[in-house]
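A.B. asks: I would like to see how this sequence folds:
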Amino acid sequence: MGKIWELDFYSRPILDDNNKKLWEILICESPISIDTDVNSLFRYSQFCSNNEVNSITLQKAIDTAIEKSGETPSKIRFFRRQMNNMIIKGCELAGVPVFSSRHTYALNKWLEERNQDFYPQQSGYDEKSAQSTSVQYPQNNPINLPDAVKGDKKDKWALVSLSAEDFAEMKEWDIGFAEAFPLSMINIQPHTLIPGLIIFSQRALPLAGWMSGLELGYLRLDKGNFPKICLETGVSDSWILANLTDKATLAEGEGFEKAKKQASGVHFLGVQSSPESESFAGFWLLLDNQ
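C.D. replies: Predicted coordinates for the structure are as follows:
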C-alpha cells in the first residue's frame, strides 16, 4: 500500500482585510500501521481567498504538496461532503485517485488542534463563526452485506476487548488485510480496554478483501426496532454486521458502545475463519469521532 493522504478544503474562522472568510487547504498523511511515528507524517497547509476557491487552486496545492513530500500518494481521502465536486475535480486534475471517507482520523485530529491552538492566534480570528463550525455526516439506512461475501448460518461473531498495550505487538500478528494508527495519536493509556467485533466466517478471506476496498469509518450500535451492530463506510453507507436478537446480545452491544466511549472512540474490527484460528483475514483499528 502506498502513502494515503487526507484532504480538507474549506473556510476557516478567520476574516481577511475585506471581512471575508479565509479558506484553507489542509493535506496530511494517513497513518496506516500501529507503529507509525506521528511526528514523521507529512503535512501541508495553504490559505487562499474566497475568490480562489476552485479546483485549479486545489490542483496546484496538491502538485506543490507532492513536490514537497517527494512522492505521489496512492489515493486521497476527504470527508467534506459540501465540497465533493470541487475536491474530486481538483484531485482528478492532479492525477490522484480520490475517495469520500470518514476514515480521516489524522486530519480530524489536526483540525481539532488548529481550532483550539492555531486559528485563535491569527489576526482576523472570528470567534462567532468558530463556534458555529460543525460537520454533519449523512447516514443511510443499514443494509445487509453483499451475498458474494456472506458465509452461511454457521458464521458467528463476538464482541471482545483487548488492552491498548496488546496492540504493541500488532505488527507481529498474521493478518491478511489491515490498517491501523498509533494509539499515541489519540493519547490512549496502556491499560485502556479497546473493544471490538470479530466476525468468524467460512468466507473470511473474501469478506476481508471486500472490506479492504471500502473506506472503513467506524462501528456503531443501532438501537432501532431490530438492534444491530453496523459498519459505517464512505460518508453515508452503513452495513449490518451483527443482529442483536435478544436482551443478552443487546446488553453486549450497549457494553461495546460504553467501552468505545471510555476508549475515546477507539475500537477494532477483525475477520477470522474460526474462533480457533491464530491468524486474521482482516483486522482494522477504527475511530468513532462523532
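
A.B. asks: Could you use CA atoms for every contact and neighbour count after this?
C.D. replies: Noted.

A.B. asks: Now do residue 5 against residue 204, distance only.
C.D. replies: For residue 5, the distance to residue 204 equals 28 Å [C-alpha to C-alpha, to the nearest Å].

A.B. asks: what's around residue 269, how many residues?
C.D. replies: Counted with other C-alpha atoms under 10 Å, the neighbours of residue 269 add up to 20.

A.B. asks: Validate this expectation: it resides in a strand.
C.D. replies: Yes: under DSSP: H, G, I helix; E, B strand; the rest coil, residue 269 falls within a strand.

A.B. asks: I'd like the distance between it and residue 179.
C.D. replies: 10 Å.

A.B. asks: anything in contact with each of the two?
C.D. replies: Listed as contacting both residue 269 and residue 179 by C-alpha atoms under 8 Å, 6 or more residues apart in numbering are 283, 284, 285.

A.B. asks: Out of these, which sit inside helices?
C.D. replies: In helices, judged by DSSP state H, none of those are found.

A.B. asks: ok, and the most crowded of the residues you listed?
C.D. replies: Counting neighbours by other C-alpha under 10 Å, residue 283 comes out on top of those with 26 neighbours.

A.B. asks: Once you drop chain neighbours, what's closest to it?
C.D. replies: residue 270 (4.3 Å; C-alpha to C-alpha, 6 or more residues apart in numbering).

A.B. asks: now do residue 72
C.D. replies: Closest residue to residue 72 apart from its sequence neighbours, by C-alpha to C-alpha, 6+ apart: residue 66 at 5.5 Å.

A.B. asks: ok, so what distance separates the one you found from residue 252?
C.D. replies: Distance from residue 66 to residue 252, counting by C-alpha to C-alpha: 46 Å.

A.B. asks: Measure how buried residue 100 is and give me the count.
C.D. replies: For residue 100, the neighbour count with other C-alpha under 10 Å is 22.

A.B. asks: Report the contact partners of it.
C.D. replies: Contact analysis of residue 100 by C-alpha under 8 Å, 6+ apart lists 77, 78, 79, 80, 81, 84, 215, 234, 235.

A.B. asks: Now it. Nearest residue, chain neighbours left out?
C.D. replies: Residue nearest to residue 100 in three dimensions, not counting chain neighbours: residue 78, with 5.0 Å by C-alpha to C-alpha, 6+ apart.

A.B. asks: run this one through as well so I can compare:
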Amino acid sequence: MNNSIWQADFYRRPLKDKQDQQLWELLICTPTRSLEFTAICPQSEVNAHWLVEQLRKVGQGQDLPDTIQVFRPQSLGLIETAAQMLGVKVEATRHTTALKQWLLERAQQYQEMKTYTGEFYDPLKLDSPPPVPLAENLWGDRWRFATLPAGNIKDIIERPIPILAVPEFLLPLNLGLSSTLPIPGVVIDGGRQSMRLAQWLEAAQPYFLKYVSGDPDGLILEAGLVDRWVVATFSDREVSLAAQVYEERKQHSQGLHFLLVQPDDSGMTYSGFWLLH
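C.D. replies: A predicted model of the protein is given here:
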C-alpha cells in the first residue's frame, strides 16, 4: 500500500457530547481512500499532542507518510505542529479530492448520530477574503483569453519552462478528454515583468481563474487555500463575451483550464505554465 501521501482534516463538526461540549473530528485518508481513519475529540482536549497520538495510531499499521495534505486553514497550524514532531512534511493545498468527498459523505452520516446538533453544516465551506488587486509592479504588458487543443498540452510541458505546475491527475489524458478538445485559458504577456510575475504566481499557488460579471467585469484568481486576487477588470463588451465563452468551455473540459505567462507573444519562450481546475 502506498501511503506516501495522507490527506487530513481536523475541525469542529455539528456534534456535541453529553456535557454540551463541541466535538472535533480528525479524518485521515490516502488519495485513493485505501486508508481511512477517524477520531473524535472534545474541544477542550484539542491540541497538537492529541493529534500526534492519533497520527501514531494510524502509523502503527503502516509507515507514516512523507506528506500530509491539508486544505482547511483552521486545521493547518495544529496539523503542522503535530507533523513536525513526527518529522512529516505538511502541504497546504486545495487538491484534496478524496478527503473532500469523504467529508461530504460524513456530513450525511452526522445526521444519524445521537450527538448531532441539527445545525446547518457545509463541510467544505471556507471563509474567503475579498479579492485583492495584483500589485502594479507585477502586472505585464497585456493579457487575453486563449485555447489550446488538449493534445498540445503535453508538448508544452515538455518544453524548458522555468516554472511549471502540472499535477498529473489534471493531464487531459487522465481526465479522459479528447486530444482535439479546446482547453480554455488565460495568456499573460509579461514583458520585462514576466519572470517576476511567474515567480509571484508560483508562491501564490494558483488554483483556478474565473470570470465574474459586474460593473466592471473581472477575472479573479483563486490561489493558496483561500486567497483571491483581481487579475484584471474590464468593461469592453467583446472581452466580456470572450470571458463567457471561456467559462462555457470550462464546462466542456471538466473545469480544466490553464494559465500561461510569457515575455511576449512570439511563442519562443515561456516563463510559467499552470494547469488549473
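
A.B. asks: aligned partner of the residue nearest to residue 100 of structure 1 in structure 2?
C.D. replies: Residue correspondence to structure 2 (TM-score structural alignment): residue 78 of structure 1 is matched to residue 70.

A.B. asks: Check residue 207 of structure 1 too.
C.D. replies: Checking TM-score structural alignment: residue 207 of structure 1 goes with residue 197.

A.B. asks: Can you tell me the element the residue nearest to that match when sequence neighbours are not counted falls in?
C.D. replies: Spatial nearest neighbour of residue 197 of structure 2, excluding adjacent residues (C-alpha to C-alpha, 6+ apart): residue 138 at 5.3 Å. For residue 138 of structure 2, there is no enclosing helix or strand under DSSP states H and E.

A.B. asks: Identify those among the shared contacts of residue 269 and residue 179 of structure 1 that sit within strands.
C.D. replies: 283, 284, 285 (DSSP state E).

A.B. asks: Just tell me what the last one corresponds to in structure 2.
C.D. replies: Spelled out, it's residue 285 of structure 1. Checking TM-score structural alignment: residue 285 of structure 1 goes with residue 275.

A.B. asks: Would you confirm that its match contacts residue 167?
C.D. replies: Yes: contact criterion C-alpha atoms under 8 Å: residue 275 of structure 2 and residue 167 qualify, at 7.3 Å.

A.B. asks: ok, now how distant is residue 223 of structure 1 from residue 242 of structure 1?
C.D. replies: 12 Å.

A.B. asks: between these two, who's got more neighbours?
C.D. replies: residue 242 (22 against 13).

A.B. asks: Now check structure 1 for the residue matching residue 240 of structure 2.
C.D. replies: Under the alignment (TM-score structural alignment), residue 240 of structure 2 pairs with residue 250 in structure 1.

A.B. asks: neighbours of residue 251 of structure 2, just the number please.
C.D. replies: By other C-alpha under 10 Å, 12 other residues sit near residue 251 of structure 2.

A.B. asks: Now do the same for it: its match in structure 1.
C.D. replies: Residue 251 of structure 2 maps onto residue 261 in structure 1, by TM-score structural alignment.

A.B. asks: Now that match: which helix or strand?
C.D. replies: helix 247-262.

A.B. asks: Who are the packing partners of that helix?
C.D. replies: Helix 247-262 of structure 1 is packed against strand 156-163, strand 193-200, strand 216-222, with contacts defined by 3 or more C-alpha pairs under 8 Å, 6 or more residues apart in numbering; DSSP states H and E.

A.B. asks: Out of these, which is closest to residue 120 of structure 1?
C.D. replies: With C-alpha to C-alpha as the criterion, residue 120 of structure 1 lies closest to strand 216-222 of those, at 29.5 Å.

A.B. asks: Packing partners of that closest one?
C.D. replies: strand 228-233, helix 247-262, strand 266-272, strand 280-287.

A.B. asks: how about the strands in the stretch 1-150 of structure 1?
C.D. replies: Ranges of strands within the stretch 1-150 of structure 1 are 4-15, 21-29, 43-48, 75-78, 98-100, 143-144, based on DSSP state E, counting those that start in this stretch.

A.B. asks: hey, which of those is tucked in deepest?
C.D. replies: Highest mean neighbour count of the strands of the stretch 1-150 of structure 1: strand 75-78, a mean of 23 (counted as mean count of other C-alpha atoms under 10 Å).

A.B. asks: chain center to that one, what's the gap?
C.D. replies: Chain-centre distance of strand 75-78 of structure 1: 11 Å, with C-alpha atoms, centre = their mean, to the nearest Å.

A.B. asks: Just name the closest of the contacts of residue 100 of structure 1 to residue 189 of structure 1, please.
C.D. replies: Closest to residue 189 of structure 1, out of all of those and judged by C-alpha to C-alpha, is residue 215, at 26.8 Å.

A.B. asks: unless I'm mixing things up, that closest one is touching residue 233, no?
C.D. replies: Yes: look at residue 215 of structure 1 against residue 233 with C-alpha under 8 Å: they come within range, at 5.3 Å.

A.B. asks: ok, the match of residue 78 of structure 1 to residue 62 of structure 2 distance?
C.D. replies: Look at residue 70 of structure 2 and residue 62 of structure 2: by C-alpha to C-alpha, they are 20 Å apart.

A.B. asks: center of structure 2 - which residue?
C.D. replies: Residue closest to the mean C-alpha point of structure 2, counted by C-alpha atoms, centre = their mean, is residue 94 at 2.5 Å.

A.B. asks: my read: that one touches residue 207, true?
C.D. replies: Yes: checked against C-alpha under 8 Å, the pair residue 94 of structure 2 and residue 207 is within contact range at 7.5 Å.
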